[in-house]
Structures are given as structure tokens and as C-alpha cells.
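A.B. asks: Kindly return the folded structure for what I paste below:
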Amino acid sequence: MRIIRVGSRDSKLAIIQAKIVMDAIESFDKNIKTRLVTMKTTGDKILDKTLDKVGGKGLFVKELDEALLNNLVDITVHSYKDVPMEVNPDLPIVAVSKREDERDVLILPKAKRDEAKPVGCSSKRRTIQLSQLGYTNIAPIRGNVITRLKKLDDGEFSALVLAAAGIKRLGLTHRINKYFSPEEIMPAACQGVIAVQARKGENVDFLKGFHCEEAEKTSLGERAFVAALDGGCSSPVAAYARIEKGKFVLSGLYVNEEKGIVRKGSMSGEIKDAEKIGIALAQKLKGEK
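C.D. replies: Here you go, the predicted structure:
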């Protein structure tokens, strides 16, 4: 019996996502057993500052990368939107999940809503787009999804904006009050996609039953767009790709806070050109083309 050690953050959502991968591995090969190895990342420990102030979302993968490099685990599982644009070439992304709901959602408190309290929101991407929708009182919030929901229900906020994917995977769909369409709030690149990393050159055939090629293509295009804008995970950029009638269609959001520029646009083409389209759209929205 072969054992595959699966590294994950120790939040409830991260563990649920790791178990989705583990179930897929064990279903694919009955001779494999998986073992969960959880750890707290720097991003989980620093909760009194916004991510852009402490080094971006790369803080959620640092410890997991080290565990993988040091052979303490065989694969690591991430929300793909938390993975920095620069991936260590020795730790490639080897599989991605089918995309869960890519939208952002509004969640209200269980008790009576105090409209004087702010809407809790964790990213500049959401804050800028919420402002365009007429939301004026927005405040940053940190912590995992369960922690944020507790802050909401304790009366610290009038509402939260979170990713639908995480809420659904936690079995909390009943808490969703409103879905924002991608046109209203464009999602973060790869929102709703789970990514798996492994050491370069290792055999990961056991992930064949988990991997989704369509999500791989849309993710590549979205990440190429963000990377071309030099946008780390905490930058106020957004990208949303889908495959429609055999074509790759990408929408993107470009923000230049210093100049007060907020631009959205889209571009389509052949699926095989997903990354080229991502780069071309970024250049177009920056005004370089």
C-alpha cells in the first residue's frame, strides 16, 4: 500500500479542499492511501494587517512549499488564487480541479443588520468594484471564512463579501444573500479552482482522476493576464476566463490607483493561445497596444 502525504493549511476550508483531492486520489487508485499533514502558514498567523502590507498572499504557501522541498509531504493543496504568480520551478502546479462557482457573494448577519457598520471585504479588487456598485462604507477584514462569519454575526460588520466557492465547500450555501455576477464584481484569477503542487519530476499519475484540463487552460490565461500587469495576489486586478463554443474568452480588470484608472475589457481566441491572450489583454488595458 502506497502512502501519499498531502500538505494543507489547517483552516476548515483548506482541509475540506485537501480532502477533495485525497478522495479523488483514493478513488483513482485503490492501492493508495492518503495522509493529511496540516500546518499554520505565516498568512494565517498575521491577522492584524491587510495582506498587501505584509507581503501578499504568498504568505499562505511559504510553509507548505518548505514542507514539500524538505520531503515532509508529497503534494500540497491550495486555493489557486492564493498561489503567487511566480511559482518555484522545482515545485510545479501538477493538477487543478474543475472550477467551483467563480462568483463573489454578499452575506448578511444572522441577527438584525446594523446598516451603520461597514461591509467587510478582504481585497482591493472587491473594494474597488463594490465602490462602483454604490457601496460606500467598506472596511478590511482578515481571518479564515469561519472567523469572518463570526465577526459578522457578532455585530462588527453589516455584511461580508466572500468567494462563493469557499462558502459552498463549507456547506454554508444557506448563508448567501446575493450573488454578484462576474460583470458586477469580476473574480480573482483562478477563484474557485484548487491547485496541487508536487516536486519537479515526481510521478503524479494518481492525480489523473482529479485534474481538469479546461480549468487548467482558463487558469493559465487568467494568471498570464495578472502576471503581465505585474499584479501580485494582493493587487487590485481581476481576471475571468471561460471556454465558449470552442473559443477561449477572457475578461480582465486593470487598476492604476495612482492615476485613478479602472478599466475592464475582454478578448477571445483559440484555446491553445490562452496565455498569449492573457498578455495581449493586459497590454491593451494598460494602453500599450
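A.B. asks: can we go C-alpha only for contacts and neighbour counts from here?
C.D. replies: Fine.
A.B. asks: wait, Ile141 sits on Val119?
C.D. replies: No. If you go by Cα atoms under 8 Å, Ile141 and Val119 don't touch, sitting 9.1 Å apart.
A.B. asks: burial count for Gly55?
C.D. replies: Applying other Cα atoms under 10 Å, we find 13 other residues in the vicinity of Gly55.
A.B. asks: no no, Val249
C.D. replies: 22.
A.B. asks: Outside of the helix or strand it falls within itself, list whatever touches it.
C.D. replies: Under the criterion of DSSP states H and E, Val249 resides in strand 247-256. With Cα atoms under 8 Å, 6 or more residues apart in numbering as the test, strand 247-256 has contacts from 186, 218, 221-222, 225, 229, 236-243, 261-271, 274, 277-278, 281-282, 285-286.
A.B. asks: Return the members of those residues classed as buried.
C.D. replies: Among the contacts of strand 247-256, those that count as buried by neighbour count (16 or more other Cα atoms under 10 Å) are 186, 218, 221-222, 225, 229, 236-243, 262, 264, 266-268, 271, 274, 277-278, 281-282, 285-286.
A.B. asks: To compare against the first, here's the next sequence to fold:
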Amino acid sequence: MELSAGEVIRIGSRKSRLAVMQAELIRAQIGRAYPGIRTELVTMKTTGDKILDQSLETIGGKGLFVKELDQALLDGTIDLAVHSLKDLPMEENEELPIAAYSVREDPRDVLIFRSGTEVFPQNGILGTSSRRRAIQMKRLYPYCTLQGIRGNVQTRLRKLEEEGMDGTILAAAGLKRLGLELPGRYFSVEEMIPAAGQGDPCRTDPKRRKITAHVRNVGMRQTALCSQ
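C.D. replies: Here you go, the predicted structure:
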């Protein structure tokens, strides 16, 4: 099942630097598998990207990171959308199933220290809005103080310095893809259970069967199995 000459696969992504890099990984995989296929990157800001002064639980949950991309798929504005698995709601959208997963990255979490420090104090201030990370940090550092922090990687690193926090927790996968080497502590998966999966799932509209077939052919079966 081949695409017609001149057809383009439009790949949807959030606008953050990390999201674009992850979409480019998928774009490269498609290019290697199908050298004759043209691809185009379409970026957009989601509701979750726009509202940064409230917790996700307050404004509607993780689905706010995918709402606009899902609608673009249904409208036909894009042909596939690239997400981080941890940003998808637990309930799968039956209209827009996951067609494939990219290569899985390092699943660990990293405690990033404020500049000029080499350790997180036992009674330090930790910036995180993740309940999973907060609960586990309280077990590792019972005297730490939790402070909400939202935004992409660069925004959270800036807030770490500007708002007087001693540390924040970021995904090792994101740091590695951005090429960032920062002072911090890489937690083992036994110390801090990571988010389920660090592959980048691609959603497609199954009615566009040719697109779905091409995307499935470049997916990584091992990542899919790890993400079940």
C-alpha cells in the first residue's frame, strides 16, 4: 500500500524544543524506511502548554497536552501526531489509536541541582508538579519542601534558578535528547519508579489506512511491548 507521488505526511507536534526533536526522530525513521516519501512538520501549542500557573489536576489532566493535536488529526490538518507516552491519558482514544512507538530512551528520572551546588539538601526545596515524583521524593528526602513547577525543560530550569529552589526532577530521556549535561543525581528505577515508557507513540487516524500502514512499519516492537 503506497502513497501517491507528491503526497506528504504531515507530522504534528507540540512547539517545545524537546517535542520538536522527538517528532524529528520519527520523521527521520520514516525517511530512512521510505526515502521517496515527503514529510512536513506541523507544530502547535496545546492547552497544557499555555496554562502554566495551575496544576494539571486543576485544569483537566494530561489530556490537555494532546487535545489540539487530536483535533488536528480528526480535522485532517495533520496525518500523524507524535507524543511522549507519559503525556497521554491512561484511557486510550478509540478514534485515534497508537499506531507505532519510536526507539525507547533512558526511562530514569534525574534530580537536577541548582547551579553551583553538588548535592540536594535533606531539607531542600524541590520543584515538581508530578504526584508520582513528589511521593517518591518524600520517601527519599522526608524533610524536603515541595513547590509546584510547570513548563518545558528550559522553563523549569529557568524557574529552578529564579525561584529559589534547590532542585527539580526531569526525565533522563529528555535531557539526553536535548544534549544537556547538568549536575544532578540519576535515580535507579528501584529508587524512583519512572513514568511508564519513554518511547514516543504516534497516533494516526485509522481511516487514513495508507498513512497508518507506513507508520506501523517503522515502529519499534520492543518499545511497544515495554509500554503495555
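A.B. asks: Can you pull the TM-score for these?
C.D. replies: The TM-score (TM-score structural alignment, normalised by the length of structure 2) is 0.90; 218 aligned residues with a Cα RMSD of 1.8 Å.
A.B. asks: ok so, going back, now intersect the contacts of strand 247-256 of structure 1 with the helices, please.
C.D. replies: Using DSSP state H, the members of these that fall within helices are Thr218, Gly221, Glu222, Phe225, Ala274, Ile277, Gly278, Leu281, Ala282, Leu285, Lys286.
A.B. asks: farthest-separated two in these?
C.D. replies: By the measure Cα to Cα, Thr218 and Lys286 form the most distant pair in these, at 21.1 Å.
A.B. asks: Tell me how many other residues crowd the counterpart of Ala224 of structure 2 in structure 1.
C.D. replies: Mapped onto structure 1 by TM-score structural alignment, Ala224 of structure 2 lines up with Glu216. When neighbours are counted by other Cα under 10 Å, Glu216 of structure 1 registers 21.
A.B. asks: so stretch 46-60 of structure 1 matches what in structure 2?
C.D. replies: By TM-score structural alignment, stretch 46-60 of structure 1 lines up with residues 51-65 in structure 2.
A.B. asks: mind listing what's buried in that stretch?
C.D. replies: Ser55, Leu56, Lys62, Gly63, Leu64, Phe65.
A.B. asks: Find me the equivalent region of the longest helix seen in structure 2 in structure 1.
C.D. replies: Looking across structure 2 with DSSP H, the single longest helix is helix 17-33. On structure 1, the counterpart of helix 17-33 of structure 2 by TM-score structural alignment is residues 12-28.
A.B. asks: before we move on, the earlier item: so where is the strand holding Val249 of structure 1 in structure 2?
C.D. replies: Using TM-score structural alignment, none of the residues of structure 2 align to strand 247-256 of structure 1.
A.B. asks: where's Pro84 of structure 1 relative to Asp23 of structure 1, distance?
C.D. replies: Distance of Pro84 of structure 1 to Asp23 of structure 1, computed by Cα to Cα, to the nearest Å: 26 Å.
A.B. asks: And for Ala224 of structure 1?
C.D. replies: Taking Cα to Cα, one finds Ala224 of structure 1 at 30 Å from Asp23 of structure 1.
A.B. asks: With neighbour numbers in mind, choose between Pro84 and Asp23 of structure 1.
C.D. replies: With neighbours defined as other Cα under 10 Å, Pro84 of structure 1 and Asp23 compare such that Pro84 has more, 20 against 14.
A.B. asks: Not counting its neighbours along the chain, what's nearest the more buried one?
C.D. replies: Among residues not flanking Pro84 of structure 1 along the chain, Gly58 sits closest, at 5.3 Å (Cα to Cα, 6 or more residues apart in numbering).
A.B. asks: Let me see the contact set for that neighbour.
C.D. replies: If you count contacts by Cα under 8 Å, 6+ apart, Gly58 of structure 1 has them with Gly43, Asp82, Val83, Pro84, Cys233.
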